[in-house]
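[1] following is a predicted model, sequence given first.
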Amino acid sequence: MRITQGAFSFLPDLTDQQIAAQIDYCLGKGWAVNIEFTDDPHPRNTYWEMWGHPMFDIKDAAGVMLELQACRKAYGDRYIRLSAFDASHGWESIRLSFIVNRPKSEDGFMLEREEGAGRRIRYRTRAYATDRPEGARYD
């Protein structure tokens, strides 16, 4: 099951050249770029681990790509995403976010159904990967 989060998630994985073009676009807009990683890509898990610091002062995609390669070297078995933050007044939020690295095998999610009083039905998702301990989820 392919995790579909962020922009470009229904497209084939972007090449490094395509990622660099997106970074150039973000930097051209004046957005700060950051890199994050996780081994729990649940849709409600918005708190991914940040790789380094947000790159507010980088003007060239090559600097971001160096950081991305370092993150891939350390956490290539996890999900890595790139986000672009617009700090301008009135926006002050993420403008673009997309996955730039995936584990070789994506386990997907289980949909759990719970029936309650009054015919109420609740659903929740649980990642199959969380059955294994953190750091060993995509071995």
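    Sure thing, it's come through.

[2] contacts, neighbours, all on C-alpha from now
    Noted.

[3] the strands in the protein, which residues?
    With strands called from DSSP state E, the chain shows them at 32-38, 49-55, 79-86, 93-101, 109-115, 121-127.

[4] now mean neighbour count and distance to Ile23 too, for the ones you listed, in JSON lines please.
    As requested, the strands of the chain are exported to JSON lines (neighbours: other C-alpha atoms under 10 Å; distance: least, C-alpha to C-alpha, whole Å):
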{"stretch": "strand 32-38", "mean neighbour count": "23", "distance to Ile23": "8"}
{"stretch": "strand 49-55", "mean neighbour count": "14", "distance to Ile23": "11"}
{"stretch": "strand 79-86", "mean neighbour count": "23", "distance to Ile23": "8"}
{"stretch": "strand 93-101", "mean neighbour count": "18", "distance to Ile23": "10"}
{"stretch": "strand 109-115", "mean neighbour count": "11", "distance to Ile23": "30"}
{"stretch": "strand 121-127", "mean neighbour count": "12", "distance to Ile23": "30"}
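
[5] another one to put next to it:
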Amino acid sequence: MRITQGCFSYLPDLTDEQISAQVEYCLSRGWAVGLEYTDDPHPRNTYWDMWGHPMFDLNDPKGAMMELDDCRKAHGDSYIRINAFDSSRGFETVMMSFIVNRPKEEPKLHMIRTDARSRSQNYSWDVVRR
């Protein structure tokens, strides 16, 4: 099962050239770029580990690509995503987020449906690892 979170997640994996083009787009809009990684891709896990600091004064996508390379070396079998933040309103707003690295074998999410009172149903998720 392919985890689909953020922009471009239904497309084939982006190449480094395509990632660089997206980072360049983010920088052209004045957005700061940051990298995050995790081993837990659960949809409710919104707290991924941050790699380094957000790159607020970055002008060239090569800086973000160098950080991405370093993150891949350290966490190559994890999910890595790039977030773009807009601070023009005085607070950070995520404008774009997309996965740029996946583990070789992605864990599968198993949905559990439980029938509750009054014909309602509750859903929970369980991560199945091999």
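    That came in fine, so what should we check first? Given the structure is predicted, the values throughout are model-derived calculations rather than measurements.

[6] returning to that earlier point: with distance to Leu11 of structure 1 added, can I get the strands of structure 1 in JSON lines?
    Conversion of the strands of structure 1 to JSON lines gives the following (distance: least, C-alpha to C-alpha, whole Å):
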{"stretch": "strand 32-38", "distance to Leu11 of structure 1": "20"}
{"stretch": "strand 49-55", "distance to Leu11 of structure 1": "24"}
{"stretch": "strand 79-86", "distance to Leu11 of structure 1": "15"}
{"stretch": "strand 93-101", "distance to Leu11 of structure 1": "11"}
{"stretch": "strand 109-115", "distance to Leu11 of structure 1": "20"}
{"stretch": "strand 121-127", "distance to Leu11 of structure 1": "22"}
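
[7] what's the closest of those to Ala70 of structure 1?
    When those are compared by C-alpha to C-alpha, strand 49-55 sits nearest Ala70 of structure 1, at 9.2 Å.

[8] which other residues reach that closest one?
    Strand 49-55 of structure 1 has contacts (C-alpha atoms under 8 Å, 6 or more residues apart in numbering) with Ala32, Val33, Asn34, Ile35, Glu36, Phe37, Thr38, Val64, Cys71.

[9] thinking the second one is in contact with Leu82, fair?
    Okay, so that is Val33 of structure 1. Yes - using C-alpha atoms under 8 Å, Val33 of structure 1 is in contact with Leu82, at 7.0 Å.

[10] closest to the centroid, which residue in structure 1?
    Nearest to the geometric centre of structure 1 sits Arg81, at 3.2 Å (C-alpha atoms, centre = their mean).

[11] check contacts around the nearest residue to it once chain neighbours are set aside.
    Among residues not flanking Arg81 of structure 1 along the chain, Ile99 sits closest, at 4.1 Å (C-alpha to C-alpha, 6 or more residues apart in numbering). Listed by C-alpha under 8 Å, 6+ apart, the contact set of Ile99 of structure 1 reads Gln5, Gly6, Ala7, Ser9, Tyr79, Ile80, Arg81, Leu82.

[12] for Thr38 of structure 2, same thing?
    Shown in contact with Thr38 of structure 2 (C-alpha under 8 Å, 6+ apart): Trp48, Asp49, Ser78, Tyr79, Ile80.

[13] out of the contacts of Ile99 of structure 1, what pair is the most spread apart?
    For those, the farthest-apart pair by C-alpha to C-alpha is Ala7 and Tyr79; their separation is 14.5 Å.

[14] quick revisit: redo the contacts of Thr38 of structure 2 as a markdown table? Include distance to Lys104 of structure 2.
    Shown next, in a markdown table, are the contacts of Thr38 of structure 2 (distance: C-alpha to C-alpha, whole Å):
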| residue | distance to Lys104 of structure 2 |
| --- | --- |
| Trp48 | 19 |
| Asp49 | 19 |
| Ser78 | 9 |
| Tyr79 | 10 |
| Ile80 | 13 |
